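A.B. asks: Just the structure for this:
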Amino acid sequence: MTADQDGSHPPQRLGLLLAWHGSVTQTRMKKALSAAGLTPRHAMTLMHLADGPISQRGLAERLEVDPSVLVGILNDLEGDGLAERRRDQADRRRHNVALTEAGEAALHKTNAALDEIEDGIFAGLSAQERDLLRGLLDRVNTSAEDFTCDE
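C.D. replies: As a prediction, the model looks like this:
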């Protein structure tokens, strides 16, 4: 009889393990981001802007948020001088979003803080194992659209 079978250890349900590790990781990440003055959504938005300007609609799709939610995020980032919206010269109805110099500096500081946290969290994994974990997590179905909750 194994330790799991005799009841001395809780069942190792993958969903519960992922939720527990996610909760601990989220707490650590939020603490690191708050030191940079950002929320996770703000940081993710800056990361998506790192490759250059993108349309506001395209950014909402990448972040998988409603455009109205993105407006609030961008209002915050613009208010802090980290991002800016500009009308697209080719299509005046469309806005493009870009990092400012202050946004690039904030992103650099954020990435350094997150690197430190991730190095601690994944210290027990080799670079190859981290890549494997990333690949496996990419295949985990976490789309909210695929789940309904019947109460």
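
A.B. asks: can we go C-alpha only for contacts and neighbour counts from here?
C.D. replies: Noted.

A.B. asks: Spatially central residue for this structure, please.
C.D. replies: By CA atoms, centre = their mean, the chain has its centre lying nearest to residue 44, at 4.7 Å.

A.B. asks: And for the closest residue to that one other than its chain neighbours, the neighbour number?
C.D. replies: Nearest non-adjacent residue to residue 44, counting by CA to CA, 6 or more residues apart in numbering: residue 63, 7.6 Å away. Residue 63: 15 surrounding residues under other CA atoms under 10 Å.

A.B. asks: Residue 63 is in contact with residue 45, isn't it?
C.D. replies: Yes. Using CA atoms under 8 Å, residue 63 is in contact with residue 45, at 7.2 Å.

A.B. asks: Just give me the neighbour total for residue 32.
C.D. replies: Neighbourhood size, residue 32 [other CA under 10 Å]: 23.

A.B. asks: secondary structure class for the residue nearest to the centre of the chain?
C.D. replies: Secondary structure state of residue 44, per DSSP: H, G, I helix; E, B strand; the rest coil, is helix.

A.B. asks: Also this sequence, please, to line up against the first:
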Amino acid sequence: MAAAHPNDRLGFLLSFRGELTGARIRAAVAVTGLHPRHAMTLMQLAPGATSQRELAATMEIDPSQLVAVLNELESAGLCERRRDPADRRRHIVEITPAGKEALGHIDQAVSEAERELFGNLTEAEQELLRGLLDRVVVDRAAHECGE
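C.D. replies: Below you'll find the model as predicted:
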């Protein structure tokens, strides 16, 4: 039996396209001196302050990994953490004005990269792709639990 062509294997196709897309997005974000994980964190903080725990859950990232990202962003003056006066164990995280400015540069660079990456797709096709990617199961435990 002949092996399947890589383009016939969705996992390989998605992985390969994902690597190419990731490289383009990393290059776009790098113009700000940041990494995509920093950009994602700033995007999540843009609407307003949130707890560190909620941020980790929203980003689906281990809290210890988030601490490292926040340390880097805070050192760069792009976000700040403070204790919640109502619960001293809880940290509130907020984007700074410098973080908002950096996010503006990131948004421009990523928009340009996305025009290059997805320019051959109509708006409807882009929406369809978003919907399909949202349905791809990457968390085996959640899938097995029927979530």
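
A.B. asks: List the TM-score for the superposed pair.
C.D. replies: TM-score for the superposed chains, counting by TM-score structural alignment, normalised by the length of the second structure: 0.89, backed by 141 aligned residues with a CA RMSD of 1.8 Å.

A.B. asks: Aligned against the second structure, show me the partner of the residue nearest to the centre of the first structure.
C.D. replies: In the second structure, the residue matched to residue 44 of the first structure (TM-score structural alignment) is residue 40.

A.B. asks: thinking again about what came up before, could you tell me how far the residue nearest to the centre of the first structure is located from residue 10 of the first structure?
C.D. replies: Look at residue 44 of the first structure and residue 10 of the first structure: by CA to CA, to the nearest Å, they are 34 Å apart.

A.B. asks: Could you pull out the strands in the second structure for me?
C.D. replies: Taking DSSP state E as the test, the strands found in the second structure are 50-51, 79-84, 87-95.

A.B. asks: May I see those strands organised as CSV, with distance to residue 10 of the second structure added?
C.D. replies: Formatted as CSV, the strands of the second structure follow (distance: least, CA to CA, whole Å):
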stretch, distance to residue 10 of the second structure
strand 50-51, 36
strand 79-84, 38
strand 87-95, 38
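
A.B. asks: Setting the sequence-adjacent residues aside, check what's closest to residue 38 of the second structure.
C.D. replies: Nearest residue to residue 38 of the second structure, sequence neighbours excluded (CA to CA, 6+ apart): residue 69, at 6.5 Å.

A.B. asks: Would you mind finding the match for the one you found in the first structure?
C.D. replies: That one, residue 69 of the second structure, aligns with residue 73 by TM-score structural alignment.

A.B. asks: Could you measure from the equivalent of residue 105 of the first structure over in the second structure over to residue 27 of the second structure?
C.D. replies: For residue 105 of the first structure, the aligned position in the second structure is residue 101, judged by TM-score structural alignment. Note on residue 101 of the second structure: its distance to residue 27 of the second structure, by CA to CA, is 19 Å.

A.B. asks: For these two, indicate the residue with more neighbours.
C.D. replies: Each of residue 101 of the second structure and residue 27 has its neighbours counted (other CA under 10 Å); residue 27 has more, 18 against 13.

A.B. asks: Brilliant, that's me finished.
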